[in-house]
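Novice: What would the 3D arrangement of this be:
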Amino acid sequence: MAIDLRIIEGEYLRDLLDQPQALENTLQSLDRPKELLTLAARLQRKKFQRIVLTGMGSSFHALHPLNLQLIGHGFTAIMVETSELVHYKTRFFDPKTLIVAVSQSGQSVEMLRLAEVNGKRSSVIAVTNTPDSPLGKHATAALCTHAGQEFSVSCKTYVAALMALKWLGDILCQRDARQSRRELKHAPGAVAAYLADWKDYVHQLAERLNCARHLFLVGRGASLAAVGTGALIVKESDHFHAEGMSSAAFRHGPMEMLSEETFVVVFSGDDPTRKLNHRLLADIQQEGGRAELVGETAALNCFRLADHSSSIRPILEILPIQMITLALAARVGREPGKFERATKVTTTE
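Specialist: Reported below is the predicted structural model:
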């Protein structure tokens, strides 16, 4: 299928191509503020009974890798959408709870409500792109990304948040800061190397997604960050039906939707469940379904990830889905990422 790339060469694409710089700027700014180290020391001394991880949209999905890291280290970590936390789970607001709140703007309506409901009962660690925002001012400690201004759909703020959250997790789990920085420093270059071939990927995907009307993104573990965020940005960018869920959940019903009009993206993911994800891919294809793998051994170039440590894999995993947003837009001749009903900052509950 012949497509014209000029329609997609707007602000959203510029934000996508700016992701390596956003990551580099964030990496250079990462520090270990005194307030954060104090909270980490209190956590080690068991002064907190639980860590509540909260956000909305892609900020919420970005918390999946941190959630697993904290649980793996022995902490009690709970992911809760902020909209649910402030209305239905308010008993979490007490001095024994450490809250990690993620918000690009730091001023969405849910973050304003969190500050109001919490008062000063729980200590709050903010991860935000806007340090002087209401969330930044309310927080006990903050890590700031340096992604710059973003046009609409979360992309460079999302990958920068993933980097900051990995840094935060390493601080809370008392990993060596030099090792953390060594791992994270590979992210800007790896993202730049992938994005160098974006035009080829868009053409490849525009052809591959022919006749697709339903898109499913499935994975396990830390890949749930890309699964959730990917489905969200496809809907936002392209007004195209997309669902994100665990690979296991896909077997519990959605398998019935396999057809020529359904396309499934399976994330290979980390070692513990990689074989299970590959088996799902094989089962879908055996049933005549359309599916492709995202990972280091993917068949398609656009879905193949460079072989790096698990520290930066969540950052790399979102890139092929960003290419899908461009391809879907190019297929129908619309500018991707241009909001018609939504706004960059959600101000209504």
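Novice: Going by C-alpha atoms from here, please, whenever you check contacts or count neighbours.
Specialist: OK.
Novice: And the strands in the stretch 101-250 of the chain, which stretches?
Specialist: Remark: strands of the stretch 101-250 of the chain, listed N- to C-terminal, are 123-128, 141-144, 214-219, 242-246; assignment by DSSP state E, counting those that start in this stretch.
Novice: Report the angle between the third one and strand 242-246.
Specialist: Looking back up the chat, that one is strand 214-219. Here strand 214-219 points in a direction 20 degrees away from that of strand 242-246 (axes from the mean of the first three to the mean of the last three C-alpha atoms, to 10 degrees).
Novice: that older thread, mind putting the strands of the stretch 101-250 of the chain into JSON lines with distance to residue 339?
Specialist: Supplementary listing: the strands of the stretch 101-250 of the chain in JSON lines, determined by distance: least, C-alpha to C-alpha, whole Å:
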{"stretch": "strand 123-128", "distance to residue 339": "22"}
{"stretch": "strand 141-144", "distance to residue 339": "26"}
{"stretch": "strand 214-219", "distance to residue 339": "20"}
{"stretch": "strand 242-246", "distance to residue 339": "17"}
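Novice: and these, which is most packed in?
Specialist: Using mean count of other C-alpha atoms under 10 Å, the stretch among those with the greatest mean number of neighbours is strand 123-128 (a mean of 26).
Novice: how about this one, so we can line them up?
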Amino acid sequence: MAHATKMAAEASQTPDVFRTQLRDNAAQITALAAAIKQKDPEFVYMIGRGTSDHAGVFGKYLIETELGLPVAAAAPSVNSVFGKSLRLQKALVFVISQSGRSPDILAQAKMAKEKGALVVALVNDESSPLADLADFFVPLKAGPEVAVAATKSYLASLYALLTIVATCSDNQALHEALSALPDRLDDTIAQAPVLTAEILQPMERCVVLGRAFGYAVSREIALKMKEVLGVQAEAFSSAEFLHGPVALLNRGVAIIDVHVPDASASFHSGQIEEVKRRGAPVFPLLKVDDEVHPLVAPLLIMQRFYLDIEIAARTLNMDPDNPVGLKKVTETV
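Specialist: Now for the predicted structure:
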């Protein structure tokens, strides 16, 4: 099927990306799980920028809830700008990147390897120098991604993290959900838009609210609202939002509701009812059926969201492939 934009085409390739990961990465991930068990790390350290950093936030919730390991996010400039090394000999380090070429990311990964960490690179570009630097190189298998707004590579990062954690924890229910997910994504792609141009056209500012895994993907949703639609967007945990930022509702800010049917769902719903009570306009994203495994539900929500904002951007005479002032690969020191 032909697509109007590269963003739509690439986002729609995600189910096949997942199928390729399942087929091609199984042996590598089994070996990685054995190495993690042997390393017996005391904590996890996530390295990434932009969308890849957002994948790390998802990884934090995933690893802490499923493996019981604390997860910290890297500040790459600590090494690349300040020249400081960290004590990472007891760490499991994930380096997440589309290109694997930004100098600060490479410097941080090199430092971690030199300090004795077990370094795992989740990278889409298989010619990346991280392939030689990391202890384990797990290709995301997303193929070329030309549109400036990352879609399939972000979801591929989440899928790889989920597969690694399912293997480390021997979680059969999660393995089954991951195997079924490509077909569920196909069904989600075929559905009607949820977040429409009619909703988005008057929106100048919004807050994206989620809790736990919903918050984890809210960071990426807010970024894409800015990148693709030029909407000023900020992500908050729905719990954190009530601790002060709720004052933003006095300025007519819209709320995007990211509801994930996990253990946090009832708490999040209560917080959404509170912002409604205060008069905020609330726009929910895709509602995922309760029988879907809660750890894969965020990926279904993101799949529909990516397609929705692409359609809305075209309807509003914007170019989702080439947002003004942005480029595909950003290299920072």
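Novice: Which one, of the strands of the stretch 101-250 of structure 1, ends up nearest to residue 10 of structure 1?
Specialist: With distances scored as C-alpha to C-alpha, the stretch of the strands of the stretch 101-250 of structure 1 nearest to residue 10 of structure 1 is strand 242-246 (22.7 Å).
Novice: Structure 2: matching residues for that closest one?
Specialist: Per the alignment by TM-score structural alignment, strand 242-246 of structure 1 matches residues 233-237 in structure 2.
Novice: quick one: the matching stretch to chain centroid distance?
Specialist: Its chain's C-alpha centre lies 14 Å from the corresponding centre of stretch 233-237 of structure 2 when counted by C-alpha atoms, centre = their mean, to the nearest Å.
Novice: returning to that earlier point: so which of the strands of the stretch 101-250 of structure 1 gets nearest residue 94 of structure 1?
Specialist: With C-alpha to C-alpha as the measure, strand 123-128 is the member of those nearest residue 94 of structure 1 (8.6 Å).
Novice: Tell me which other helices or strands that closest one touches.
Specialist: Secondary-structure packing of strand 123-128 of structure 1 (3 or more C-alpha pairs under 8 Å, 6 or more residues apart in numbering; DSSP states H and E): strand 97-103, helix 134-138, strand 141-144, helix 156-172.
Novice: Compile the ones you listed into JSON lines and extend it with columns for distance to residue 127 of structure 1.
Specialist: What follows is those, written out as JSON lines (distance: least, C-alpha to C-alpha, whole Å):
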{"stretch": "strand 97-103", "distance to residue 127 of structure 1": "5"}
{"stretch": "helix 134-138", "distance to residue 127 of structure 1": "8"}
{"stretch": "strand 141-144", "distance to residue 127 of structure 1": "5"}
{"stretch": "helix 156-172", "distance to residue 127 of structure 1": "7"}
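Novice: Of those, which is nearest residue 111 of structure 1?
Specialist: helix 134-138 (6.3 Å).
Novice: And that closest one against structure 2, how far off on average?
Specialist: Here the mean offset of helix 134-138 of structure 1 against structure 2 after fitting is 1.5 Å, by mean C-alpha distance after the TM-score superposition for structure 1.
Novice: What residues of the lengthiest helix in structure 1 count as buried?
Specialist: Counting residues, the longest helix in structure 1 under DSSP state H turns out to be helix 313-332. Neighbour-count burial for helix 313-332 of structure 1, counted by 16 or more other C-alpha atoms under 10 Å, picks out 313-331.
Novice: That helix vs structure 2, mean deviation?
Specialist: Compared with structure 2, helix 313-332 of structure 1 is 2.7 Å away on average (mean C-alpha distance after the TM-score superposition for structure 1).
Novice: re the thing from before, wait, which of the helices and strands packed on strand 123-128 of structure 1 is closest to residue 121 of structure 1?
Specialist: For these, the distance to residue 121 of structure 1 is smallest for strand 97-103, at 8.5 Å, taking C-alpha to C-alpha.
Novice: if I look at residue 227 of structure 1, how far off is residue 318 of structure 1?
Specialist: Summarising the geometry, the distance separating residue 227 of structure 1 from residue 318 of structure 1, computed by C-alpha to C-alpha, to the nearest Å, is 8 Å.
Novice: Can you tell me the closest non-neighbouring residue to residue 114 of structure 1?
Specialist: In space, not counting the residues next to it along the chain, residue 114 of structure 1 is nearest to residue 86; the distance is 5.9 Å by C-alpha to C-alpha, 6 or more residues apart in numbering.
Novice: name the element the one you found belongs to?
Specialist: Assigned by DSSP states H and E, residue 86 of structure 1 belongs to helix 82-88.
Novice: Can you name every helix or strand that that helix contacts?
Specialist: The criterion is 3+ C-alpha pairs under 8 Å, 6+ apart, and the helices and strands that helix 82-88 of structure 1 contacts are strand 50-55, helix 109-118.
Novice: I am finished for the moment; much appreciated.
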